[in-house]
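**Student:** quick check, what structure comes out for this input:
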Amino acid sequence: MSLKKALALIVIILIIDQVSKIYIKTHFILHESVDVFSWFKIYFIENDGMAWGTKLSDFSSFISDRTAKVSLTLFRVVAIFGIGYWLYDATKKQTSRILILAISLIFAGALGNIIDSVFYGVFFNDSMGQVAAFLPDSGGYDTWLHGRVVDMLYFPLFEVDLPEWFPFYAGKRFNFFEPVFNIADVAISTGFVMLIVFNKQAFPSKK
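**Tutor:** Here you go, the predicted model:
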C-alpha cells in the first residue's frame, strides 16, 4: 500500500469525521438526542478528556483540569508526529498492507480528535442550552488547546437490572453499550483491533 493511498484514506476519514462533528455542533444542543433505531441514537455530548471522559487530573490532585487538558492536547500533538513517522517509514519499507492500513486509521482518528481539542474552543461558542455557531462574533467558548471533542454515536443495545449478588454493580442498572463516541474513535479502535487480530500479518517474522 503506497503512501498516496494511505494519505487518501486519512483525508476521507478526516472529512467524514469533521463534517459529522460540525453538523452536530451547529444543529444540536448539548445532550440532545435523536432515535435512529431502538438500539442506535445520535446523542450529542462533548468530551473534555480521554476515553470515556477520563481526565489526567483524575489521577492526581496536584494538577488542575485546565493544565491537564493542555498537557493531554500537547501529548496528542507529539504522538501524532510519531504515528506519522511510523506510517511514512512503513510505506517506505513496503511493509504489510495490514500494518499500513491500521496505522493510517489510527493516525486519521487521532488527528480528527486533535482538531477538536486544538481549534473547537475558538471556532465555536458554547452548546449548553443553545445551538453553537461557527466563528461567532462574541468569540469561542474557550481558548486554543482547550476545545472539547464532539461525540455523537450511541448504541444502547440493551439494559438490564443486575441482581443484588452481582459483584461491584449489585442492584444497579447495566447499559450495554454505554460509551458515546465519534468517527475518529471508530478509526482508532479499528486500527488497534487490526493490529491485535492480524498481528502476525502486520508484523511478519523475518526468516
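**Student:** only C-alpha atoms from now on, for both contacts and neighbour counts.
**Tutor:** Fine.
**Student:** so what's the residue nearest the centre of the chain up against?
**Tutor:** Nearest to the geometric centre of the chain sits Asp185, at 3.6 Å (C-alpha atoms, centre = their mean). Contact analysis of Asp185 by C-alpha atoms under 8 Å, 6 or more residues apart in numbering lists 109-110.
**Student:** helix/strand/coil for it?
**Tutor:** helix (DSSP: H, G, I helix; E, B strand; the rest coil).
**Student:** how close does it get to Ala8?
**Tutor:** From Asp185 across to Ala8, the span is 19 Å (C-alpha to C-alpha, to the nearest Å).
**Student:** do the same with Val118
**Tutor:** 23 Å.
**Student:** could you do Val193 as well?
**Tutor:** For Val193, the distance to Ala8 - C-alpha to C-alpha - is 21 Å.
**Student:** again, but for Glu46
**Tutor:** With distances taken as C-alpha to C-alpha, Glu46 is found 28 Å from Ala8.
**Student:** between these two, which one's more packed in?
**Tutor:** The neighbour count for Glu46 versus Ala8, taken as other C-alpha atoms under 10 Å, is higher for Glu46 (19 against 12).
**Student:** hang on, that one in a strand?
**Tutor:** Yes - assessed by three-state DSSP, Glu46 belongs to a strand.
**Student:** what's it in contact with, if anything?
**Tutor:** Applying C-alpha under 8 Å, 6+ apart to Glu46 gives the contacts 30, 148-151.
**Student:** three-state assignment of the closest residue to Val11 other than its chain neighbours?
**Tutor:** Setting aside the residues directly before and after it, Val11 is nearest to Ala108 in space (C-alpha to C-alpha, 6 or more residues apart in numbering), at 7.5 Å. Counting by three-state DSSP, the backbone at Ala108 sits in helix.
**Student:** ditto for Leu195
**Tutor:** Classification of Leu195 using three-state DSSP returns helix.
**Student:** residue contacts, it?
**Tutor:** Counting by C-alpha under 8 Å, 6+ apart, Leu195 has contacts 98-99, 102, 202.
**Student:** another for comparison:
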Amino acid sequence: MKYAKYYLLSLAMIILDQVVKLAVYFNMEMGLPGQIKIFGNWFKLHYTLNPGMAFGMELGSDYGKLILTIFRLFAMTGIAYYLYLLIKKKVHAGVLWSVALILAGAIGNVIDSIFYGVFLNNAPADSSSPWFHGQVIDMFYIDIWEGYVADWVPLLGGKYMALWPIFNVADASIFIGVAIILLFQKKFFGDKKREVSNINA
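**Tutor:** Just a heads-up that it's a prediction; the model follows:
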C-alpha cells in the first residue's frame, strides 16, 4: 500500500473522468442546443470537443495534434515514474496526493487523444489518421463572462471570448494538483529547506 494508494487515486480519477466523458457523449447534444444549466447562468454542462491541450489551447501545424499526443505519452510516463521516486524518498504526503492527481489528469486526456478518434469517431475530418488524433471531450463551463473584447485591448482586442474556458475532470485534476502544491509549498517543502540550511550552517 506504500505505493498503491497513490496510484489507486490516479486510477479512480481516470475512471471518473472517462465515465463523465462517455456519459456526455452518449446523452448530450453538442453545443448550445444540448447545454444544461446547473447553477443559474454561471455553471453549465456544455458538450464540446477540444482538439488541443488543457483548457482549449492548441499546438499549430498539420502534425500538431500527433506531436501533442506523443508528448502527453512521454509526460504521462515521466510523471508516473516521478511519483514512484517521490514515494521512495518519503516526501510529504500532500505532494504525493497532488502528483497522483496530476498523473490522473495527464492519463485521462491521453486516452481521449489516442482512442476517441477511432472508437468515438471524433477525430477532425482533415486528420491523417484517427489514431492519436482524437479530440478531448470537455463539458464543465463556468460562465463568468463572455463577449467581445474592446478593440483597444492588446492582443485580444476585437475577439469574442469567454473569461473561463470549458474543461473536464482530467483538466480539473491537473489544476487542483498543481494548485495544492503551489498553495502549500512552504508546508510541503519547508522542513527540507531547513534541513539543508542546518547542514550548510
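**Student:** can you give me the strands in the second structure?
**Tutor:** Under the criterion DSSP state E, the second structure contains strands at 36-39, 43-50, 136-142, 146-148, 160-162.
**Student:** can you check which part of the first structure the second one sits on?
**Tutor:** It refers to strand 43-50 of the second structure. Taken onto the first structure by TM-score structural alignment, strand 43-50 of the second structure occupies residues 40-47 there.
**Student:** average offset of the matching stretch relative to the second structure?
**Tutor:** Once the two models are superposed, stretch 40-47 of the first structure sits on average 0.5 Å from its counterpart in the second structure (mean C-alpha distance after the TM-score superposition for the first structure).
**Student:** buried sites along that stretch?
**Tutor:** Residues of stretch 40-47 of the first structure classed as buried by neighbour count (16 or more other C-alpha atoms under 10 Å): 41-47.
**Student:** let's have these in TSV, adding distance to Ser127 of the first structure.
**Tutor:** Below are the buried residues of stretch 40-47 of the first structure laid out as TSV (distance: C-alpha to C-alpha, whole Å):
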residue	distance to Ser127 of the first structure
Lys41	19
Ile42	16
Tyr43	13
Phe44	10
Ile45	9
Glu46	9
Asn47	13
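**Student:** ok, the aligned partner of Ala90 of the first structure in the second structure - how many residues close by?
**Tutor:** Under the alignment (TM-score structural alignment), Ala90 of the first structure pairs with Leu86 of the second structure. Residues near Leu86 of the second structure, counting by other C-alpha under 10 Å, number 16.
**Student:** please apply the same query to the one 5 residues further on.
**Tutor:** For Val91 of the second structure, the count of nearby residues is 14 (other C-alpha under 10 Å).
**Student:** what do you get for Phe74 of the second structure?
**Tutor:** By the measure other C-alpha under 10 Å, the count of residues near Phe74 of the second structure is 12.
**Student:** over to the one 10 residues further on?
**Tutor:** Other residues lying near Tyr84 of the second structure total 18 when counted by other C-alpha under 10 Å.
**Student:** distance of it relative to Val95 of the second structure?
**Tutor:** Distance of Tyr84 of the second structure to Val95 of the second structure, given as C-alpha to C-alpha: 12 Å.
**Student:** same check on Gly34 of the second structure?
**Tutor:** Gly34 of the second structure sits 38 Å away from Val95 of the second structure, going by C-alpha to C-alpha.
**Student:** so for those two, which residue has more residues nearby?
**Tutor:** Higher neighbour count among Gly34 of the second structure and Val95: Val95, with 23 against 15, using other C-alpha under 10 Å.
**Student:** what does that one align to in the first structure?
**Tutor:** Mapped onto the first structure by TM-score structural alignment, Val95 of the second structure lines up with Leu99.
**Student:** save the strands of the second structure as CSV, and put in distance to Pro154 of the second structure too.
**Tutor:** Converted to CSV, those look like this (distance: least, C-alpha to C-alpha, whole Å):
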stretch, distance to Pro154 of the second structure
strand 36-39, 33
strand 43-50, 26
strand 136-142, 24
strand 146-148, 13
strand 160-162, 14
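**Student:** show me the contacts for Ser33 of the first structure.
**Tutor:** Residues in contact with Ser33 of the first structure, defined by C-alpha under 8 Å, 6+ apart, are 41-44.
**Student:** er, Gln94 of the first structure I mean
**Tutor:** By C-alpha under 8 Å, 6+ apart, the contact set of Gln94 of the first structure is 1-2.
**Student:** count of residues packed around Gly53 of the first structure?
**Tutor:** Neighbour count of Gly53 of the first structure, defined by other C-alpha under 10 Å: 12.
**Student:** now it. Nearest residue, chain neighbours left out?
**Tutor:** Gly53 of the first structure sits nearest to Asn47 (C-alpha to C-alpha, 6+ apart), 5.5 Å away.
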